[in-house]
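Asks: test case, fold it:
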Amino acid sequence: MSSDAEASIPAPRIQLTPQEWRTRLSPEEYQVLREAGTERAFTGEYTDTETEGVYACRACGSELFRSGEKFHSHCGWPSFFDPAESDAVILKTDDSLGMRRVEVLCANCHSHLGHVFEGEGYPTPTDKRYCINSISLRLQPAEGSTN
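Replies: Predicted coordinates for the structure are as follows:
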């Protein structure tokens, strides 16, 4: 999965100073969203959620994923096979930790969401697994939806 457009990543529409982000976010949210941290596997509030609705960026509120694209990958984090809109996220090469991965960022504020993997054999339409930190998301349940 190459990120040819990576060299031309547009500036985020929402630009705040680190202090402004710290005011908006809890320390745990800041560590994941702004410092590319990762929550521990199987601890996030949305790992097994099946509630219908929209998953928005916890930092800026932009729609990122819909419940219809969520699937059970049993990896410890919420998994989606496609973003709500193709331009909702930005993919960026991540060579940290001595391996090549593809980082997923919110297109609106460039907050870290997680990573995307492909070719793992999940029975989804895209064969991609957007492995997203629960703490990066806020579920907006569909009207009348219950868990």
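Asks: drop to CA atoms for contacts and neighbour counts, all remaining ones
Replies: OK.
Asks: quick one, strands of the chain?
Replies: Counting by DSSP state E, one finds strands in the chain at the ranges 53-57, 63-66, 70-71, 79-80, 89-94, 101-106, 112-118, 128-132, 137-141.
Asks: in JSON lines, list those along with mean neighbour count and distance to Gln15.
Replies: As requested, those are exported to JSON lines (neighbours: other Cα atoms under 10 Å; distance: least, Cα to Cα, whole Å):
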{"stretch": "strand 53-57", "mean neighbour count": "22", "distance to Gln15": "14"}
{"stretch": "strand 63-66", "mean neighbour count": "23", "distance to Gln15": "18"}
{"stretch": "strand 70-71", "mean neighbour count": "22", "distance to Gln15": "29"}
{"stretch": "strand 79-80", "mean neighbour count": "26", "distance to Gln15": "27"}
{"stretch": "strand 89-94", "mean neighbour count": "20", "distance to Gln15": "16"}
{"stretch": "strand 101-106", "mean neighbour count": "22", "distance to Gln15": "12"}
{"stretch": "strand 112-118", "mean neighbour count": "22", "distance to Gln15": "14"}
{"stretch": "strand 128-132", "mean neighbour count": "24", "distance to Gln15": "22"}
{"stretch": "strand 137-141", "mean neighbour count": "20", "distance to Gln15": "19"}
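Asks: let's compare: structure for the following, please.
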Amino acid sequence: MNPNDPKTITDAEWRERLTAEQFHILREAGTERAFTGKYDKFYEDGEYMCAACGTRLFISAAKYNSGCGWPAFTKPADDETVEEHRDTSFGMIRTEVTCGKCGSHLGHVFPDGPPEEGGLRYCINSGALEFVADGDE
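Replies: Here you go, the predicted structure:
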């Protein structure tokens, strides 16, 4: 087991690192209620990182107001940033989005985004993200 590989961290270790809400979202594939997340109506310039492992997931230039109640992005920051998986929970067929580095649940991607930006809407939980403003490190 590689201690530097976040995919090998135990649930107990994740519980120590994350808030209860973050653990529920990131490690148990939970969700926050619509329109309650801190990044839903947040539009500052910067980058959105995985709240679990710090990987850069999305950039503010790809964020838009979809009206869905969660932060929405047209694309990930990089091709390897996120992974997509078929999700059949709750009697629906959706595409789950997880962090490409640590495997944490982020949200879902839907084919109803802005057509001029590729047509995708990455609907992501605020609790899965940490924001770093441009110029901050």
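Asks: got a TM-score for the two of them?
Replies: The TM-score (TM-score structural alignment, normalised by the length of structure 2) is 0.92; 132 aligned residues with a Cα RMSD of 1.4 Å.
Asks: and the residue nearest the centre of structure 2?
Replies: Nearest residue to the geometric centre of structure 2 (Cα atoms, centre = their mean): Leu106, 3.2 Å.
Asks: for it, what are its contacts?
Replies: 25-26, 29, 96-99, 124-125, 128 (Cα atoms under 8 Å, 6 or more residues apart in numbering).
Asks: what does it correspond to in structure 1?
Replies: In structure 1, Leu106 of structure 2 lines up with Leu113, judged by TM-score structural alignment.
Asks: still on that earlier bit, distance to Ile14 of structure 1 added to the strands of structure 1, as JSON lines?
Replies: Putting these into JSON lines (distance: least, Cα to Cα, whole Å) gives the following:
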{"stretch": "strand 53-57", "distance to Ile14 of structure 1": "12"}
{"stretch": "strand 63-66", "distance to Ile14 of structure 1": "14"}
{"stretch": "strand 70-71", "distance to Ile14 of structure 1": "26"}
{"stretch": "strand 79-80", "distance to Ile14 of structure 1": "24"}
{"stretch": "strand 89-94", "distance to Ile14 of structure 1": "14"}
{"stretch": "strand 101-106", "distance to Ile14 of structure 1": "10"}
{"stretch": "strand 112-118", "distance to Ile14 of structure 1": "14"}
{"stretch": "strand 128-132", "distance to Ile14 of structure 1": "21"}
{"stretch": "strand 137-141", "distance to Ile14 of structure 1": "17"}
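Asks: just the helices in structure 1 please.
Replies: 18-24, 27-33 (DSSP state H).
Asks: most packed of those?
Replies: Among the helices of structure 1, helix 27-33 has the highest mean neighbour count (mean count of other Cα atoms under 10 Å), at a mean of 20.
Asks: quick one on the thing from earlier: and the helices of structure 1: which comes nearest Glu85 of structure 1?
Replies: helix 27-33 (20.0 Å; Cα to Cα).
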